[in-house]
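Novice: Based on what follows, work out the 3D shape:
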Amino acid sequence: MQRPMTCKGVYCVFFQLWILSGPAHPFTNVAPSGTASQSSTHDNADAWKAIDGNRNPNYHDGSCTHTEFGLPHWWRLQLPAMYRISSISITNRDIGADRINNAEILIGNSLENNGNNNPRCAVISSIPSSGTSSFHCRGMVGRFVNVYLSGTDPNGVLTLCELEVYGELATLAPTINAVVMGRNIVVVQRKLCWSDALFYCRDFYWDLLSIRSEEEWREMEEVLRIQSPHLTKHVWVGLRRYLMAGTWFWMSGDSMNFTYWEAQSVWQNTSPCGGMDTRNHFYWRDLPCHDHLYFVCLTDFKKYKDRVEFYSSTRP
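Specialist: Next comes the predicted model:
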């Protein structure tokens, strides 16, 4: 049987307060460092007001967001870097508190459907009037945080008075940064198989590298030539071959108007994964997909997602 707690004087007061409040949050709120946007704006209730550091739940005091009446409704935060998110806290307004009911909290790196196709952290069943509720996201990694209210009510709106994101910068492998024809790239110095390299680029940057012209290839050749002693013999790029045909394509969705293959093999005898030589002639060639190599990522986030979807049984 548990013994009853006993205490005396001021020590008891401090101990009881600690039990009620709990320890301090281990992470800092990183939301104010990001950029907010939303599906529409009503009555000057702009998206940035949900990350202004003010939890005031009174809408008329001017520190809450509000979308226009209609469908759909979403609010999005773009963080300045990739974060491993522990939890998200949302402060609801005082009047019309049910307007946030059944909204989804989404975290990820895709801007497809305005970011509303990203993985789900939680569904907001309800938040009390003027209340703040926390939702645990179990270390989900992403750069975009969405609050998405699909709904069916044509008179519905989405209102947030404050959204806080608690997490830490995601740990990344060492990289070599460069610019190729105006596009930012990183050569990631971590050995992964082709599919894991693709997911790594999509989780932390944008996609595996595509090379769209001879000029881009020559600039990429120069980057690899300088860094060659520090690289694997080949690096993965976004080359992929259709399994039932001999056609190669870029996973980023870019057109393949330029190629620089080492050899034109019969497609049935080749691997469907492509890489680039980091020495000698810097040819492209098919390589066993399970080879563990360094790889090259495009880092610029695109406004519209036109990448080729890729699925793996090892990826949830």
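Novice: Only C-alpha atoms from now on, for both contacts and neighbour counts.
Specialist: Fine.
Novice: how near is residue 245 to residue 273?
Specialist: 13 Å (CA to CA, to the nearest Å).
Novice: The two: which is more packed in?
Specialist: Using other CA atoms under 10 Å as the criterion, residue 245 and residue 273 rank with residue 273 on top: 23 against 9.
Novice: can you count the residues close to the nearest residue to that one once chain neighbours are set aside?
Specialist: Leaving aside its chain neighbours, residue 273 sits nearest to residue 240 (5.0 Å; criterion: CA to CA, 6 or more residues apart in numbering). Residues contacting residue 240 under the criterion other CA under 10 Å number 19.
Novice: Assign residue 240 to helix, strand or coil.
Specialist: Secondary structure, DSSP: H, G, I helix; E, B strand; the rest coil: residue 240 is strand.
Novice: That one is in contact with residue 249, isn't it?
Specialist: Yes - counting by CA atoms under 8 Å, residue 240 does reach residue 249; the two are 5.6 Å apart.
Novice: where along the stretch 1-150 of the chain do the helices fall?
Specialist: Along the stretch 1-150 of the chain, the segments classed as helices by DSSP state H, counting those that start in this stretch run 9-21.
Novice: ok, residue 228 to residue 222 distance?
Specialist: Here the criterion is CA to CA. By it, residue 228 lies 10 Å from residue 222.
Novice: swap in residue 298?
Specialist: Counting by CA to CA, the separation of residue 298 from residue 222 is 17 Å.
Novice: Please say which of these two ends up with more neighbours.
Specialist: residue 298 (23 against 15).
Novice: Might you report the residue contacts of that one?
Specialist: The contact partners of residue 298, by CA atoms under 8 Å, 6 or more residues apart in numbering, come to 183-186, 201, 205-210.
Novice: Give me the ChimeraX select line for the residues you listed, limited to the buried ones.
Specialist: With 16 or more other CA atoms under 10 Å as the burial test, the buried ones among the contacts of residue 298 are selected in ChimeraX as follows:
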select :185,186,201,205,206,207,208,209,210
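Novice: next up, for comparison:
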Amino acid sequence: MWAAHILSYLVMSKVKKFLEGCIQLHYTPTTQMFCVFFCLFFCHHQANTLPNVAPSGTATQSSTIPLGDASHAIDGNKNTYYEAGFCTHTYDRLNSWWSLLLPAMYSISSISITNRNIVGERINKAEILIGNSLDNNGNNNPRCTVIDSIPNGGTSTFDCGGMIGRVVNLYHSGSDPQSVMSVCEVEVYGELYQAPSPSLSVGVNGGSIILVDKKLSWSDALFYCRDFHRDLLSIRNGEEQTKVEELLGNPTFPVTEHVWLGLRRYLMGEKWFWMSGDDPNDYSHWRHQTQSPIRQSSSPCGGIETSAPFHWTDHSCEDHANFICFDGDGTDVQKVTFFSSARSPKLPP
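Specialist: Down below sits the predicted model:
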């Protein structure tokens, strides 16, 4: 009977749940011990069979000295001699970082880092961060661990326990004004968690606006945009309104009568705000040329009509509609934090 339970947990659970199951099923001490050892063998086997997804991503870093391109950390070559041209290297600056943007969200089991053959102490105390936020170049994401040290020319592996994200960073968060980030290979072992949906986009103001072929509630649309792009779209001027109309006027897939924007109204008042933190008073395109009236307490979320004259409209946040995300460089504007108890517990805090 206990063997069947083990197989059941093996197939249906992640490693953490498997270990919890060893205790919760009230086995005898002998069977509990066997269960734990079996799981540890499985963990090791799983960690070595998951693919290295790092080469599918795009690497960047805080600065680059000659021969030290960020992409060298995901080129598959573990040569630890910097002069050979296979390692990364930033200038010595405060809060140096290296970042990897993956093409989709992954459940990341472990990360292996290969250090240079000399001055390996430069990696000491760097943080490994995993998440979906691009704010502060990805350096605001949750922490997997802090690197104590990696031997010169050696490779160390760090268990990240299935953290969810598409942004992986190495970050010197301390006060050293001459921190350097220099590694020779970064391997990210994980499995696909969620891929982005098909979309249509146009460029605007150095970035892009993306109409997503997926129907979600307003809050889920916000999380989606923050996971895969920068944010749910804010329309800050007439040029951006025109670009949105251009996008909605030629869709390549069926869209709902309205699509979500990053518009939200305070529940206890008439004031609307952009989730990006931009000022909604700078530009508006409500049907009545003023801020949208409160139709009902259950309509505090804003969208835009998908046909002319493309007015902004308020709706129940639970409506399922297409939505528009924004990608591009961040600004000094502070985006509004949003929490939903309905969000999947698999996603990082």
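Novice: Alignment lookup: the residue nearest to residue 273 of the first structure to the second structure.
Specialist: Using TM-score structural alignment, the partner of residue 240 of the first structure in the second structure is residue 264.
Novice: Just confirm its match contacts residue 273, I think it does.
Specialist: Yes - applying CA under 8 Å as the test, residue 264 of the second structure and residue 273 come out as touching, 5.5 Å apart.
Novice: contacting residues around residue 132 of the first structure?
Specialist: Applying CA under 8 Å, 6+ apart, one finds that residue 132 of the first structure lies in contact with 89-92.
Novice: ugh, wrong one, I meant residue 156 of the first structure
Specialist: For residue 156 of the first structure, the contact set (CA under 8 Å, 6+ apart) comprises 69-71, 99.
Novice: go again using 7 Å as the cut-off
Specialist: Listed by CA atoms under 7 Å, 6 or more residues apart in numbering, the contact partners of residue 156 of the first structure are 69-70, 99.
Novice: Neighbour-wise, give me the winner out of those.
Specialist: Within the contacts of residue 156 of the first structure, neighbour counts (other CA under 10 Å) peak at residue 99, which reaches 18 neighbours.
Novice: so who does the counterpart of it in the second structure touch?
Specialist: Using TM-score structural alignment as the criterion, the counterpart of residue 99 of the first structure in the second structure is residue 122. Residue 122 of the second structure makes contacts with 180-181, as judged by CA under 7 Å, 6+ apart.
Novice: give me the number of residues near the closest residue to residue 59 of the first structure other than its chain neighbours?
Specialist: Excluding its sequence neighbours, the residue lying closest to residue 59 of the first structure (CA to CA, 6+ apart) is residue 93, at 6.4 Å. Using other CA under 10 Å, residue 93 of the first structure has 29 neighbouring residues.
Novice: now do the one 10 residues further on
Specialist: Neighbour count for residue 103 of the first structure, taken as other CA under 10 Å: 21.
Novice: Now do the closest residue to it other than its chain neighbours against residue 303 of the first structure, distance only.
Specialist: Here the nearest residue to residue 103 of the first structure in space, its sequence neighbours aside, is residue 149; by CA to CA, 6+ apart that works out to 4.4 Å. Taking CA to CA as the criterion, residue 149 of the first structure is separated from residue 303 of the first structure by 21 Å.
Novice: More neighbours: the two, which one.
Specialist: Between residue 149 of the first structure and residue 303, counted using other CA under 10 Å, the more crowded position is residue 149 (24 against 10).
Novice: Can you tell me how far the more buried one is from residue 49 of the first structure?
Specialist: Residue 149 of the first structure sits 18 Å away from residue 49 of the first structure when distances are taken as CA to CA.
Novice: do residue 170 of the first structure as well
Specialist: With distances taken as CA to CA, residue 170 of the first structure is found 26 Å from residue 49 of the first structure.
Novice: Which one of the two is surrounded by more residues?
Specialist: The residue with the greater number of neighbours, taking residue 170 of the first structure and residue 49 and applying other CA under 10 Å, is residue 49; the counts read 22 against 17.
Novice: Can you tell me what the more buried one aligns to in the second structure?
Specialist: Across the two structures, residue 49 of the first structure finds its equivalent in residue 72 of the second structure, going by TM-score structural alignment.
Novice: Spatially central residue in the second structure, please.
Specialist: What sits nearest the mean C-alpha location of the second structure, by CA atoms, centre = their mean, is residue 132, with 1.2 Å.
Novice: ok, now which ones touch it?
Specialist: Listed by CA under 7 Å, 6+ apart, the contact set of residue 132 of the second structure reads 165-167, 226-227.
Novice: quick one: which of the residues you listed is nearest residue 101 of the second structure?
Specialist: When the contacts of residue 132 of the second structure are ranked by distance to residue 101 of the second structure (CA to CA), residue 167 comes first, at 4.8 Å.
Novice: how about the nearest residue to the closest one once chain neighbours are set aside, what does it touch?
Specialist: The shortest distance from residue 167 of the second structure to any non-neighbouring residue, by CA to CA, 6+ apart, is to residue 101 (4.8 Å). Contacts of residue 101 of the second structure were listed using CA under 7 Å, 6+ apart, and they are 57-59, 166-168.
Novice: 6 Å instead?
Specialist: Residue 101 of the second structure makes contacts with 57-58, 166-167, as judged by CA atoms under 6 Å, 6 or more residues apart in numbering.
Novice: List the ones among those residues that fall in strands.
Specialist: With strands defined by DSSP state E, the entries of these inside them are 58, 166-167.
Novice: So which residues of the stretch 201-349 of the second structure form strands?
Specialist: Under the criterion DSSP state E, counting those that start in this stretch, the stretch 201-349 of the second structure carries strands at the ranges 207-216, 231-232, 258-265, 272-274, 301-305, 312-315, 321-327.
Novice: Same list (those) but as JSON lines, adding distance to residue 341 of the second structure.
Specialist: Written out in JSON lines, the entries for the strands of the stretch 201-349 of the second structure read as follows (distance: least, CA to CA, whole Å):
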{"stretch": "strand 207-216", "distance to residue 341 of the second structure": "16"}
{"stretch": "strand 231-232", "distance to residue 341 of the second structure": "19"}
{"stretch": "strand 258-265", "distance to residue 341 of the second structure": "18"}
{"stretch": "strand 272-274", "distance to residue 341 of the second structure": "21"}
{"stretch": "strand 301-305", "distance to residue 341 of the second structure": "17"}
{"stretch": "strand 312-315", "distance to residue 341 of the second structure": "20"}
{"stretch": "strand 321-327", "distance to residue 341 of the second structure": "20"}
